[in-house]
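Participant: coordinates only, no sequence provided:
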C-alpha cells in the first residue's frame, strides 16, 4: 500500500506538500474528470424528451432507473472492493460508465436507453470504491480535508462543463448532444489511465486482524452496529432532504410556486457552484479540530434556513423577492454542502476497519442512493397534489431529524472517529466495539 499522510493541516500548501504522490494524481485530475459529467448533467431530460422523442414520464423513469441500479450494485461492489481491491472495481465501473454513455449517445429505441442507463447505474460502484482508494492513500484528519477539496473540485468541473455545453448545444442540431455524450464517455479514460498507470501499486484489500478474523463480516452485521445505524440514517436524510430534491423538488417548486424563469433557476445553480468552490477551503479551516457531528448539526440548521427561504418565494410569486429567494436558497444550501461533504465520508472511513472499508463505503453509498430515489418521489407526490406548505414542512422536519441523528451518532462514536484527535492506524472497531457477530 502506498504511504499515507496523517496531518491536521488545513493550509492548502501544507496539505499538498504532505499529500502522497498518488493523492496528488487523484486530486489534480478531479475537475478534468468531472468536466465531462458537467457537459451532460443538466441536459439528459431534454436530450431524451426533445431530441430522442421519449415522453417525460418515461424519461423520468429512465433517470430513476440509474439510481435503482446503483442501489442494487452497491452490495456486490463493496464486497468486490474488499476482495479484489478498489482499483479493479473502479476500472470496471468507469468502463461501464463509458460504455453506457456511448450507447446513450447513439441509441434510438427504449431498450437501448434502458441498457445505457443500466450501465451508467452500475458505474455507481466507483463512488464507494474511490472513497476506499482515497482512505488507503490519506489517513487521519487529512481525510476530511481531502474529501472537502475533492468536493469543491467536483463542483468546479461540473460547473465549467455545464457552462460549456450550455453555450454549445442546440436542440435544432441533435449532433451537438451526441458530441457532449461522446466527450463525457471519453473523459472516463482519465480515471482508467490513472488506475492502470500511476495508481497501479495502490492496494486497498488487506487481511483482517486476528481479533476481527473470527467475527461475521456480512452487511447485516455491519448495519446492526449502533454507530452505523445512525450514520446511515443521517446519510439517507442528507440525500432525501438535500440532493434528492435539487433536480426535482427545487426546480418544480421554483417554477410552479415561486413562478420564476428557467434562467433564474440556472443562475441559482451557478451561485451554488461558486459558493462551494470559493467557500470550501475556508470552511475546512474553521471545522478542523471540531466534532464532526457538531458540524453536521450546524449543517442541518443551515439547510433548514435554505428551505425556509425557498418556501417564502411562494408568498410573492413572480416577483423580485421570489427571484431573490430562489437564488439565495442555493447560496445557503451550497454553504451547507461544504459542511456535509467533508464529514460523512471521513466518519465512514474512520469507522471502517481496513479489511471492510469497501463494504462500509458501499452501505453508505446505498443509503445515499436510496435517499436520492425517495426524495424526488416524495416531492412529486406532494407538489402534484398542491401540498406546497406540507412539502416545505416535510423538508424542515427532515432537517430536524438530521440534527437529532447527528447528536445520537455523537454518543456512539469515539472522539477519534469524530475528528477530535488523530486516530490510531486501524482501530478495527465500529462505535462501541468490533463488528459484531450475529
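Facilitator: Received the coordinates, thanks. The shown structure was predicted, so the numbers you read here are calculated from the model rather than taken from an experiment.
Participant: from here on, contacts and neighbour counts on C-alpha atoms
Facilitator: Fine.
Participant: contacting residues for residue 207?
Facilitator: residue 355 (CA atoms under 8 Å, 6 or more residues apart in numbering).
Participant: where's it relative to residue 82, distance?
Facilitator: As judged by CA to CA, to the nearest Å, residue 207 and residue 82 stand 9 Å apart.
Participant: before we move on, what about residue 35?
Facilitator: For residue 35, the distance to residue 82 - CA to CA - is 29 Å.
Participant: equivalent analysis for residue 105, please.
Facilitator: 33 Å.
Participant: and residue 299, by the same measure?
Facilitator: Residue 299 is 32 Å from residue 82, by CA to CA.
Participant: touching, residue 368 and residue 235? I think so.
Facilitator: Yes. In terms of CA atoms under 8 Å, residue 368 counts as a neighbour of residue 235; the distance is 5.7 Å.
Participant: how far does the one helix or strand residue 303 maps to sit from its chain's centre?
Facilitator: Counting by DSSP states H and E, the element that carries residue 303 is helix 292-312. Centre-to-centre, helix 292-312 and its host chain are 18 Å apart (CA atoms, centre = their mean, to the nearest Å).
Participant: which other helices and strands does that helix contact?
Facilitator: Other helices and strands packing on helix 292-312, by 3 or more CA pairs under 8 Å, 6 or more residues apart in numbering; DSSP states H and E, are helix 320-340, helix 343-351, helix 388-410.
Participant: in CSV, list these along with mean neighbour count and distance to residue 192.
Facilitator: Below are those laid out as CSV (neighbours: other CA atoms under 10 Å; distance: least, CA to CA, whole Å):
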stretch, mean neighbour count, distance to residue 192
helix 320-340, 23, 28
helix 343-351, 25, 23
helix 388-410, 19, 36
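Participant: quick one, strands of the stretch 51-200 of the chain?
Facilitator: 138-139 (DSSP state E, counting those that start in this stretch).
Participant: helices of that one, start to end?
Facilitator: 56-84, 86-106, 110-122, 126-137, 142-168, 174-186, 189-196 (DSSP state H, counting those that start in this stretch).
Participant: now do the first one against helix 86-106, angle only.
Facilitator: In this structure, helix 56-84 runs at an angle of 160 degrees to helix 86-106, with axes from the mean of the first three to the mean of the last three CA atoms, to 10 degrees as the basis.
Participant: second one coming, line it up with the first:
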C-alpha cells in the first residue's frame, strides 16, 4: 500500500513537472531565436563580441553542469532543479532590464548556468517519479510538451518582437523570466516530499563515488560517445550552420528557414507520442541507429535542395522537408536521450550520470560550429553536408556496436 502511494505521489509530481515545462517553454519560445539579435542590434555589441559572450557563457554552463552532478546527488534532484530555475530566471530578468551589453553578458552567463543545472535534474526526476515501464512515454511526453510550448512562444514572438522597438525585447525577456520563476515555484511548492526532491539516505562509503566511478562504466562511456556525435553532427549543425547553408549555398531566404523550423517543431509535436508507442519494444541501440540514419537522410535532402537545378520553390519545399525529417529523428532520440543515462545509473550517482550526459550538448556546440565554419567558408560548401552526413553514418555504426555492450535490461527496456 505504501509502495502504491509512493507511485501515485510520483505520478502527480510528474504531471506538475509537465505543467511547469509547458509554462516555461512558452517563455523560452518568445526569446529563443533572438539572443544574438538582441545583443547585437538592440544592445550594440559587435558581432564578434556577441559570439564571445555566448562562447564564454557555454564554458561557464559546462562547468555548472559538472558541479551540478555532485550537488544533485547530495541535495536531491528536485532541489537542484529548483535552484537552477531560480538562477535561470534571475539571468533572464537581468537580460530583460540590461541597459547595455556588459550587464547583458552577466545575464547570459546566469541563464546558461541555470539551464545547465535544470536540464539534467529534470531528466533524473522522471526516472524516480515514473516506474520503469512508463519512462519511455514520460520522456517522450515531456519532450513533446517542451517543443509545443516553444513553438507557440515562437509564433507569438513573431507578432511582438521588432528591432525597431527595443522595448519589445525587454518585454519578451521579462515574460520569459516570469514563466521560469513560475516553474520554480511549482517545483518548490508541489514537489516537496515527492520522490527525488531530496536525496536518498546516505549510503555506505563503499557504495558512493564520484565521476571516476561513472567513467568506469564502459556502456555509459559508449553512450556518451554516441550522444556527443549527435551533438557535433546533429544539433550543433541545426542551430546556426544549417541556416547559413540555406541562405548561402542554397540560395534561399530567411523566410524559408523560419518555415523549416516551424515544420521541425510541428513534426515533433504531431509524431512524438505515436513514434514512442510504435518503438516501445525496440532495442535502445536500434533507436539510436534509427536516429542517426534519419538525421543523415535529412542532411542529404538539404544537399539535394541546394543543387542549382532545384533553386526556387522546389528547393524551398525540400529545405522545409529536411528539417521536418530531422524532427522525426528527434522523436526517436528523445526517449533514449533521457532514458539511457537513468537506466544505467545507480541511484546514488543518478545526478552525475545525467550531468555527464547533458555535457555532450555544449561540447558538441564547441566542436560542430567551427567545423561547419571551415567547410561552409571554403570553395565547396556542399562538402559541409557530405561531412556531417558521413558523421551520422559512422554514428549509426557506433550505436550498433554499443548495443552489444549494453546490459540486457538496458538494451531491452521494460514495456
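Facilitator: Structure's in. What do you need? Fair warning: this is a prediction, and the values are worked out from it, not measured in the lab.
Participant: how alike are these chains, TM-score-wise?
Facilitator: The TM-score (TM-score structural alignment, normalised by the length of the second structure) is 0.94; 410 aligned residues with a CA RMSD of 2.1 Å.
Participant: rewinding a little: please name whichever of the helices and strands packed on helix 292-312 of the first structure is nearest to residue 137 of the first structure.
Facilitator: Closest to residue 137 of the first structure of those, according to CA to CA: helix 343-351, at 11.8 Å.
Participant: nearest spatial neighbour of residue 65 of the second structure, skipping sequence neighbours?
Facilitator: residue 116 (5.0 Å; CA to CA, 6 or more residues apart in numbering).
Participant: if we compare the helices of the stretch 51-200 of the first structure, which one ends up closest to residue 386 of the first structure?
Facilitator: helix 56-84 (18.9 Å).
Participant: where in the second structure does the helix holding residue 303 of the first structure fall?
Facilitator: Mapping helix 292-312 of the first structure onto the second structure (TM-score structural alignment) gives residues 284-304.
Participant: that older thread, now, of the helices of the stretch 51-200 of the first structure, which is deepest in the fold?
Facilitator: Mean neighbour count (mean count of other CA atoms under 10 Å) peaks for helix 126-137 among these, with a mean of 25.
Participant: just checking, what packs against that one?
Facilitator: helix 21-28, helix 56-84, helix 86-106, helix 343-351, helix 357-384.
Participant: counterpart of residue 64 of the first structure over in the second structure?
Facilitator: Using TM-score structural alignment, residue 64 of the first structure sits opposite residue 55 in the second structure.
Participant: just residue 368 of the first structure next, same as before
Facilitator: Residue 368 of the first structure maps onto residue 361 in the second structure, by TM-score structural alignment.
Participant: equivalent analysis for residue 404 of the first structure, please.
Facilitator: In the second structure, the residue paired with residue 404 of the first structure according to TM-score structural alignment is residue 397.
Participant: ok, that match - contacts?
Facilitator: Contacts of residue 397 of the second structure by CA under 8 Å, 6+ apart are residue 289.
Participant: how far away is the counterpart of residue 126 of the second structure in the first structure from residue 3 of the first structure?
Facilitator: The equivalent of residue 126 of the second structure in the first structure is residue 134 (alignment by TM-score structural alignment). Using CA to CA, one obtains 12 Å as the distance from residue 134 of the first structure to residue 3 of the first structure.
Participant: settle this for me: the residue nearest to residue 65 of the second structure is touching residue 60, isn't it.
Facilitator: No. Using CA under 8 Å, residue 116 of the second structure makes no contact with residue 60, being 9.2 Å away.
Participant: so what's the residue nearest to the match of residue 126 of the second structure when sequence neighbours are not counted up against?
Facilitator: Nearest non-adjacent residue to residue 134 of the first structure, counting by CA to CA, 6+ apart: residue 23, 7.3 Å away. By CA under 8 Å, 6+ apart, the contact set of residue 23 of the first structure is 134, 137-138.
Participant: coming back round to it: including distance to residue 282 of the first structure, could the helices and strands packed on helix 126-137 of the first structure go into TSV?
Facilitator: TSV is the format used below for those (distance: least, CA to CA, whole Å):
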stretch	distance to residue 282 of the first structure
helix 21-28	18
helix 56-84	32
helix 86-106	31
helix 343-351	15
helix 357-384	26
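Participant: sorry, back to before: superposed on the first structure, what's the mean shift for the match of helix 292-312 of the first structure?
Facilitator: For stretch 284-304 of the second structure, the mean deviation from the first structure after alignment is 0.9 Å (mean CA distance after the TM-score superposition for the first structure).
Participant: ok, residues contacting that stretch?
Facilitator: Contacts for stretch 284-304 of the second structure (CA under 8 Å, 6+ apart): 230, 234, 279, 310, 318-319, 321-323, 325-326, 328-330, 332-333, 336, 340, 382, 385-386, 388-390, 392-393, 395-397, 399-400, 402-403, 410-413.
Participant: just to be sure, residue 196 of the second structure is in a helix?
Facilitator: No. With DSSP: H, G, I helix; E, B strand; the rest coil as the criterion, residue 196 of the second structure is coil rather than part of a helix.
Participant: my read: it touches residue 122, true?
Facilitator: No. The pair residue 196 of the second structure / residue 122 is not scored as a contact, 9.9 Å apart, by CA under 8 Å.
Participant: overlap in contacts, these two.
Facilitator: With CA under 8 Å, 6+ apart, residue 196 of the second structure and residue 122 have common neighbours 77-78.
Participant: now check residue 250 of the first structure against the second structure: what is it aligned to?
Facilitator: Under TM-score structural alignment, residue 250 of the first structure pairs with residue 242 in the second structure.
Participant: sec struct for its match, please.
Facilitator: Under three-state DSSP, residue 242 of the second structure comes out as helix.
Participant: and it, how many neighbours?
Facilitator: 24 (other CA atoms under 10 Å).
Participant: and of the helices and strands packed on helix 292-312 of the first structure, who's closest to residue 78 of the first structure?
Facilitator: Nearest of these (CA to CA): helix 343-351, 13.1 Å.
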